[in-house]
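> sequence first, then the predicted structure:
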Amino acid sequence: MQWKVAILTASDKGARGEREDVSAQVVRELVEDELGGQIVDYRIVPDEQDEIMAALIEMTEYYEANLVITTGGTGLAARDVTPEATMKVIDRQVPGIAEAMRMGALHRTRRAMLSRGICGIRGNTLIINLPGSPKGVSESLLAIIDQLPHALNILSGAESEH
């Protein structure tokens, strides 16, 4: 099955066109190469909860993405609000994915423990928050990508959990 994937970057500088969105390019490559996913939507929004929430809702409901991957806004700065926006739109959390991402990245950089990214389910869509740096995106996504087909199959009803 080819998964429909949406990519959302939360970045004030990216939204203003002051920074190239390299992290989203890393997500795109990994999703297409490792997961066989099809990108159905991609956008950059500023670090504003309402805009992040609106984009997540549209990606899940209008584009019917199986997987939404966010990048950026997961750090400790006051403008890093992606986890809070995600919490407001998900039905249930999937803490094991976020824990696995941090554990996988922690072996490469101690700063991985500072990521506040979460993972959750909205309807039948899995939403995953990744860090904003290209290196953080790669390390985090590679730590979990092998389990995503099973998770997406369960959410889509293609297979049972057991």
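Perfect, I can see it now.
> okay, CA-based contacts and neighbour counts for the rest of this
Fine.
> so Leu126 sits right up against Asn66, yeah?
Yes. A contact is recorded between Leu126 and Asn66 when judged using CA atoms under 8 Å, the distance being 6.3 Å.
> does the most centrally placed residue in the chain lie in a helix or a strand, and which?
Ranked by distance to the mean C-alpha position of the chain (CA atoms, centre = their mean), the top residue is Ile69 at 2.4 Å. When secondary structure is defined by DSSP states H and E, Ile69 falls within strand 67-71.
> check which residues of that strand are buried.
Buried residues in strand 67-71, counting neighbours by 16 or more other CA atoms under 10 Å, are found at 67-71.
> A strand includes Gly17, no?
No. Using DSSP: H, G, I helix; E, B strand; the rest coil, the assignment for Gly17 is coil, not a strand.
> quick check: the farthest pair among the buried residues of strand 67-71?
With distances taken as CA to CA, the most widely separated pair in the buried residues of strand 67-71 is Leu67 and Thr71, at 13.1 Å.
> how about the helices in this structure?
Counting by DSSP state H, the chain forms helices over residues 12-15, 22-30, 49-61, 82-89, 95-106, 134-144, 148-156, given from the N-terminal end onward.
> alongside the first one, take a look at this:
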Amino acid sequence: MIWKVALLSASDKGARGEREDTSAQVIRELIEEELGGEIVDYRVVPDEQDEIRAALIEMADYYQADLVLTTGGTGLGLRDVTPEATLMVAERTVPGMAEAMRAAGMQRNRRSMLFRGVCAIRGRSLVVNLPGDPKGVHEMLMAIMDQLPAALLLVSGIGKDRDL
């Protein structure tokens, strides 16, 4: 099965064209190579809760992405609001995935405990917040990659808990 994946980068500098989005490239490669997914939408927005929220809604509802991955805006900075925007559009959370990502990150760097990313469900879309740096993105996405197909089957309504 080819999963439809949307990618949202939250970055003030990226939105102004002042920074190359290297984390998005890492995500794109992992999704295509490890998950067999197809990127159906990609955009960069500033660290503004309303813009992040609107993009998440459009990606889940209009593009009907099976998986929406965000990068950036998950730290402790005043402008880091991606988790809050995600929770505003979420119907349910998937805390175990976020916990697994933090645990994997802490094996390399104890500072990963400051990562505030969440995983949630909106409709039939799984939304996963990732950090903004390429190393963190790779590490944390790989921490859940083996469970993404099962999660996507369940969220899509194709799979059943007892089947997996």
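Here it is on my side, so go on. None of these values were measured; they are calculated from a predicted model.
> what's the TM-score here?
For these two chains in superposition, a TM-score of 0.99 is obtained (TM-score structural alignment, normalised by the length of the first structure); 162 aligned residues with a CA RMSD of 0.5 Å.
> rewinding a little: let's have the buried residues of strand 67-71 of the first structure in a markdown table, adding distance to Ala10 of the first structure.
A markdown table is the format used below for these (distance: CA to CA, whole Å):
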| residue | distance to Ala10 of the first structure |
| --- | --- |
| Leu67 | 17 |
| Val68 | 13 |
| Ile69 | 11 |
| Thr70 | 7 |
| Thr71 | 6 |
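> list the contacts of Glu51 of the second structure.
Applying CA atoms under 8 Å, 6 or more residues apart in numbering to Glu51 of the second structure gives the contacts Val45.
> same thing but at 10 Å, please
Taking CA atoms under 10 Å, 6 or more residues apart in numbering, we find Glu51 of the second structure in contact with 10, 44-45, 57, 82, 85.
> please apply the same query to Gln49 of the second structure.
With contact set as CA under 10 Å, 6+ apart, Gln49 of the second structure has these partners: 10, 55, 73, 79-86, 88.
> neighbour count and distance to Val118 of the second structure for those - can I get that in a markdown table?
Compiled in a markdown table, the contacts of Gln49 of the second structure are given as follows (neighbours: other CA atoms under 10 Å; distance: CA to CA, whole Å):
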| residue | neighbour count | distance to Val118 of the second structure |
| --- | --- | --- |
| Ala10 | 29 | 14 |
| Ala55 | 21 | 16 |
| Gly73 | 31 | 11 |
| Arg79 | 16 | 16 |
| Asp80 | 19 | 13 |
| Val81 | 23 | 11 |
| Thr82 | 30 | 9 |
| Pro83 | 25 | 6 |
| Glu84 | 18 | 9 |
| Ala85 | 20 | 10 |
| Thr86 | 27 | 8 |
| Met88 | 14 | 12 |
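> returning to what we had before: what's the residue nearest to the centre of the first structure aligned with over in the second structure?
Alignment of Ile69 of the first structure against the second structure is given by TM-score structural alignment, with Leu69 as its counterpart.
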